[in-house]
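Trainee: Fold the following.
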Amino acid sequence: MTALWLQRHAQPLVAPGVCYGRTDLAADDRATAAAAQALQGAWTAEALPAGTVWHSPLQRCTQLATALQMQAPAFQLRACNDLAEMDFGAWEGQRWDGIAREEMQAWTADFMAYAPGGGESLATMMARVTRALDAARQQARETGQPVLWISHAGVAQCAHWLLTRGQRLPLAKDWPSVKLAYGEWLRLPLFSDL
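Mentor: The predicted structure follows:
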C-alpha cells in the first residue's frame, strides 16, 4: 500500500483558545525536536528510504522539516503552499470564544462556501489539498515509495476526508473527521476505490 504520511507540526507558541490558522508562528523547539525524532524513528523502523519532505511554508512546519533533515540529512525539503493551514482572515489572532456567534453560525450553516473572517472557504482549501494529493500520487507512482507531508490539522482534515470519503461534501457536523494532536502523524492510503 502506497501511503501518505501526514505529520502535524509541534505545539505552536500561541495562547490556548486563539484562532491562528495562517498566522506564521514558531513552534516549541523541544516539542519540534521530539516530533522529528519520533517520525524519523518510525520511518527508519519501516526501512523506508529518505525522500522528499513536502511541508507547509509556515514557520512551525518548516521548523519540523528542518529538524527532521538534521537527523536524517538524506531527506530533501520542498515547501508547498497548498499545504498551508486555512486562512481565517479577520479571525486570525482572536480568541475562538470571542468571535461573534452569528459569524460562527453563518460558517456552520454554509460550511463549504463560507469564508470565515473573510479569509478562505473550505471549498477553496479542499481544492488546494486535492492538488497536493494529485502531486503526492504522481510522486508515489514515480518512486513506488510513501509520501511525507509536514503540515497542519486543517490539511490533515481535508486529506483524510478526501481519501476516505471521496467527493461527498462535508457538513459542519461531520467535522473534524480525524483528530491529530501536535507532533503526531497518520498514514492514509493514497490510492483507493472511492
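
Trainee: contacts, neighbours, all on C-alpha from now
Mentor: Noted.

Trainee: Next up, the contacts around residue 136.
Mentor: 4, 147, 190 (Cα atoms under 8 Å, 6 or more residues apart in numbering).

Trainee: out of the residues you listed, who's nearest residue 116?
Mentor: residue 4 (28.2 Å; Cα to Cα).

Trainee: residue ranges for the strands of the chain, please.
Mentor: Ranges of strands in the chain, per DSSP state E, are 3-8, 52-55, 76-79, 147-151, 185-189.

Trainee: Let's see this one next, to set against the first:
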Amino acid sequence: MEVFLVRHTTPDIEKGICYGQSDLDVASTFVDEAERITSELASHTFDAIYSSPLIRCKKLANQFQQPVILDDRLKELDFGDWELKNWNAIPKAESDPWMQDFVNVSTKNGESYVELQQRTIDFYKDIQQQKHQKVLIVTHAGVIRSLWSYWHQTPLTNSFDLKVAYGEILHINTKEL
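Mentor: Next up, the predicted model:
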C-alpha cells in the first residue's frame, strides 16, 4: 500500500505553547499552504483519505474533494494537564521526568509516546485490512514520526531525527518494507 502522510498546516497559536490534542484552528496562511499541498498531490487518486478529527487536520483533508474518514487514533499526543500551557510554565518537577524519558513517561492526565504509537499501529493494521492501494493520511508530527519509526524499525527515542514541517508530505510504499 502506498501511504501519503501529510502534517497539518500551521496552527493558529503562539510559539512556545504545548498544544497536542487541543483543537486549534489554522493560521491565516492556510489557503496558501493548502493550495501548495493539494497541488503537489493532484496527480494522485486515493482509495481513502483518513484524518485526525482535530480542526487543523480536518480542514486540510476536506480540501481534497473526497469523503474523509475521521479517526481519533490519528490525534496528536495527549499532553493532559499541560495542554495550552507555555512550556516554560510547566514546573520542572513535572517536566524533567518526561523530558528524560518522553517515550515511556506520560504527562499528568496525558499519554506516553509508546501509547500514541500503539494506537497509530492499531490504526495502520486496521487500514491494511481494507486492501487499499493508495491512501492519504492527514495528521500530526507525533503520529507521523511514530508510524515512520514503526515502518523503519527504529527506536522511538530516535524518531525526532525525522523533521516534519507544517504541510510536509511524506510518502512510503509499505510493500517495500
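
Trainee: quick one on the thing from earlier: of the strands of the first structure, flag the one that's most buried.
Mentor: Of all the strands of the first structure, strand 147-151 has the most neighbours on average by mean count of other Cα atoms under 10 Å, namely a mean of 26.

Trainee: Mind reading off the mean deviation between that one and the second structure?
Mentor: When the second structure is superposed, strand 147-151 of the first structure averages 0.7 Å from its matched positions, counting by mean Cα distance after the TM-score superposition for the first structure.

Trainee: Distance to residue 164 of the first structure added to the strands of the first structure, as CSV?
Mentor: Conversion of the strands of the first structure to CSV gives the following (distance: least, Cα to Cα, whole Å):
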stretch, distance to residue 164 of the first structure
strand 3-8, 12
strand 52-55, 21
strand 76-79, 25
strand 147-151, 17
strand 185-189, 8
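
Trainee: can you tell which of those is closest to residue 109 of the first structure?
Mentor: strand 147-151 (27.2 Å).

Trainee: residues contacting residue 161 of the first structure?
Mentor: Taking Cα under 8 Å, 6+ apart, one finds residue 177 in contact with residue 161 of the first structure.

Trainee: That one -> the second structure?
Mentor: Matched across to the second structure, residue 161 of the first structure falls on residue 149, judged by TM-score structural alignment.

Trainee: so how far is residue 117 of the second structure from that match?
Mentor: Counting by Cα to Cα, to the nearest Å, the gap from residue 149 of the second structure to residue 117 of the second structure is 9 Å.

Trainee: List the buried residues of stretch 142-155 of the second structure.
Mentor: In terms of neighbour count (16 or more other Cα atoms under 10 Å), stretch 142-155 of the second structure has its buried residues at 142, 143, 144, 145, 146, 147, 148, 149, 150.

Trainee: tally of neighbours for the residue nearest to residue 152 of the second structure when sequence neighbours are not counted?
Mentor: Using Cα to Cα, 6 or more residues apart in numbering and skipping the chain neighbours, the partner closest in space to residue 152 of the second structure is residue 177 (7.5 Å). A total of 8 residues lie near residue 177 of the second structure under the criterion other Cα atoms under 10 Å.
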